[in-house]
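*Asks:* Give me a 3D structure for the following:
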Amino acid sequence: MMSSPRCPARLDASLQPRLSRWLWLVKWLLAIPHFVVLAFLWLAFLVLSVVALVAIVVTGRYPRAAFDFNVGVLRWTWRVAYYAYGGLGTDQYPPFTLAERADDAAHLDVDYPERLSRGLALVKWWLLAIPHYVVVGFFLGGGWYVVSGSDDDRRMGAWGLIQVLVLIAGVALLFTGRYPRGIHDLVVGLNRWVLRVTAYACLMTDQYPPFRLDLGGSEPDPGGALAPEPGRVPSPPPAAPPTAPPSAPRGWGAGRVVAVVAACLALLAALGLIAAGTTALVVDRSARDADGYLTTSAIHLRAPGHALVSEDLEIEGAGAAVELPERLVGDVRVSARLDDGEVFIGIAESDAAAAYLAGVGHSSVTGPVDGEDGPVYDVTAGGPPSVLPEKAGIWRESAAGSRRQQVTFTPREGSWTVVVMRADGAAPVEPSVTAGATLPVLDDLAAGLLVGGLVLLAGGGVALLLALRRP
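*Replies:* Coordinates of the predicted model:
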């Protein structure tokens, strides 16, 4: 029997002899502070993993400070999981630290690799690990989606094998006061498999995870004993060689951890600003029409009455407040067309439009026009208008004709309403409508986002380098 190589990623856990029957019922509440902290730590973990990917491709080495931090995050996660619903194997509250502690019930360590393959770093986390992702999906939950697309089975996908086993152990604790040893060994073995895959996918090792379920609270002895010859008493196995000391993060106090997390959050925010600025710049350069308007696609609306009315556009204030919509929105252009007659489109003060439409059957658009169920209308019953819309004399801007008509409006203080009707005031009204604006602020907004993102990216990068330097 050939000996198995020692796994660089190791996970251990010792089952507490006496566990509370009921404490596991409220551990979801007790662990909330850890969940909040881990949410930020995992954001930093992802950023440092990307940094490590670049470093490995360029130098063939995983930056040691980043490696120690990420191993610490995995260790912290395992301690909390073993305390809560990834194990329920201890009632000892997990410490808030990245470092390894001898008195912990759960232990995790990953050997630091002196050299890593540059080529494997590009493919192992998304391609080579796919078979393991399928297996781990069933362990952690969600793996059912890989083989079933049925909506009736979506709730099943939220439960993984580990969660089911831990729930069974919790029920056993509640009624018997004992944690079944066999379930504990299986739960730890499944978590051990997950750790090995995580370490491989996160570029911490080049050793491919074995398709082997190692049960028990302790890592198996990597040395394998040969089968004894018939009639011969086997000799006792040799003592296990001493293991290397854990790669506990050195100098990772609370201040340094907070600095790393803050720097990573700054980098993520910088990437978001750069992405938003790039999008705004592309839209500003490519989506405008010949007149400089950013215009929506045609929207088909329907009013069973004699008019179609927009929601009121409220512009309040004086001086700078009045100029603000003009600076942000610029000129507004609304166009409409009817397939079976002449269309009228006008913009008037809301009070004047309401007085004109009093007693007239009309529909107001009160919800998003691009929703799944189509536009939302508020229908008001009534008859035809007493005066044709072109002769009403209330319009700030208006147009009428058989082809697509449009009006252009510069926002001013007041309350304004857009009205679309048939030129003869008949019903129903089923226009095709588009709206657009010049948005003069878009160019400055794109430049500001890009500059802010680049400054934040540089500052976050420098802060991260300083935080990762060994004290």
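*Asks:* can we go C-alpha only for contacts and neighbour counts from here?
*Replies:* Will do.
*Asks:* which secondary structure element contains A399?
*Replies:* Element membership for A399, per DSSP states H and E: strand 395-401.
*Asks:* List the buried residues for the longest helix along the chain?
*Replies:* Using DSSP state H, we find that the single longest helix of the chain is helix 254-286. Buried residues in helix 254-286, defined by neighbour count with 16 or more other Cα atoms under 10 Å: 256-271, 273-278, 280-281, 284.
*Asks:* One more, please, to line up against the first structure:
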Amino acid sequence: MDHPIRLHVTDDLRRTRLTVAFRIILVIPHAIWLALWGIVVALAAIVSWFATLFAGRTPQGLHDFIAQFLRYSAQVSGYLFFLADPYPGFLGDRPYDADLAIAPPAPQNRWKTGFRIVLVIPALIVAQVLGYLLEVLGIIAWFACLFTGAMPLGLRNLVAWIIRFTAQTHGYALLLTDRYPSFSTDVEA
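*Replies:* Below is the predicted model:
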């Protein structure tokens, strides 16, 4: 059964050495925009929690707003960690080489919603540990892409798995789904 939050990678593994060399600098405007947008999403998530708790489903507008943020976040991560080569847009509203597919709002269990902050803790801990691994892999990928002009397939798949798990964890925390993050290694590539 497919998870409601899936990562699709449609990249050809080639990387432009010039943008690889300066990727950390090129991503700064995205990091700033992501941080500012994240503040608004945190407030929207609180409203969404109350709405989902009482209605049993996240309202469409809140779901779409939070989902667009999560897609954008995954696109920026994909760019930063060499999962994709083109420079991403600033709204997460157009297709990208490393993009999330997020299912529309569905009914959610009110008990799971009520205790979501507690239920998500183990997944957040795992996502944090994987985030540290991702930083190490990012350095390895930087050298690999800089010297070969391509992202090694195995490294790309591991980076994609971590980004997908993290996106599913954040989607669960932000009430986009009540399905727990999957440890499956199936990444659509």
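*Asks:* picking that back up, where in the second structure does the strand holding A399 of the first structure fall?
*Replies:* Using TM-score structural alignment, strand 395-401 of the first structure lines up with nothing in the second structure.
*Asks:* Please identify which helix or strand holds R6 of the second structure.
*Replies:* If you go by DSSP H and E, R6 of the second structure is part of strand 5-9.
*Asks:* now for that strand, which elements pack on it?
*Replies:* strand 98-102, helix 153-173 (3 or more Cα pairs under 8 Å, 6 or more residues apart in numbering; DSSP states H and E).
*Asks:* Now distance to T185 of the second structure and mean neighbour count too, for these, in CSV please.
*Replies:* Putting these into CSV (distance: least, Cα to Cα, whole Å; neighbours: other Cα atoms under 10 Å) gives the following:
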stretch, distance to T185 of the second structure, mean neighbour count
strand 98-102, 15, 23
helix 153-173, 6, 22
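*Asks:* closest one to V118 of the second structure among those?
*Replies:* Of all these, it is helix 153-173 that lies closest to V118 of the second structure, at 9.8 Å by Cα to Cα.
*Asks:* Now do that closest one: distance to the chain's middle.
*Replies:* Using Cα atoms, centre = their mean, to the nearest Å, the distance from the centre of helix 153-173 of the second structure to the centre of the chain it belongs to is 7 Å.
*Asks:* what's the answer for stretch 131-143 of the first structure, then?
*Replies:* Per Cα atoms, centre = their mean, the centroid offset for stretch 131-143 of the first structure relative to its chain is 20 Å.
*Asks:* what's next to that stretch, contact-wise?
*Replies:* Contacts to stretch 131-143 of the first structure, defined as Cα atoms under 8 Å, 6 or more residues apart in numbering, come from residues 144, 146, 157-163, 190, 193-194, 197.
*Asks:* The second structure: which residue goes with S20 of the first structure?
*Replies:* With TM-score structural alignment as the criterion, S20 of the first structure lines up with T16 in the second structure.
*Asks:* Roughly how far does the closest residue to that match other than its chain neighbours sit from G78 of the second structure?
*Replies:* Of all residues not flanking T16 of the second structure in the chain, G149 sits nearest, at 6.2 Å (Cα to Cα, 6 or more residues apart in numbering). Computed as Cα to Cα, to the nearest Å, the G149 of the second structure to G78 of the second structure distance reads 17 Å.
*Asks:* more neighbours, these two?
*Replies:* A count of neighbours by other Cα atoms under 10 Å puts G78 above the other of G149 of the second structure and G78, at 26 against 17.
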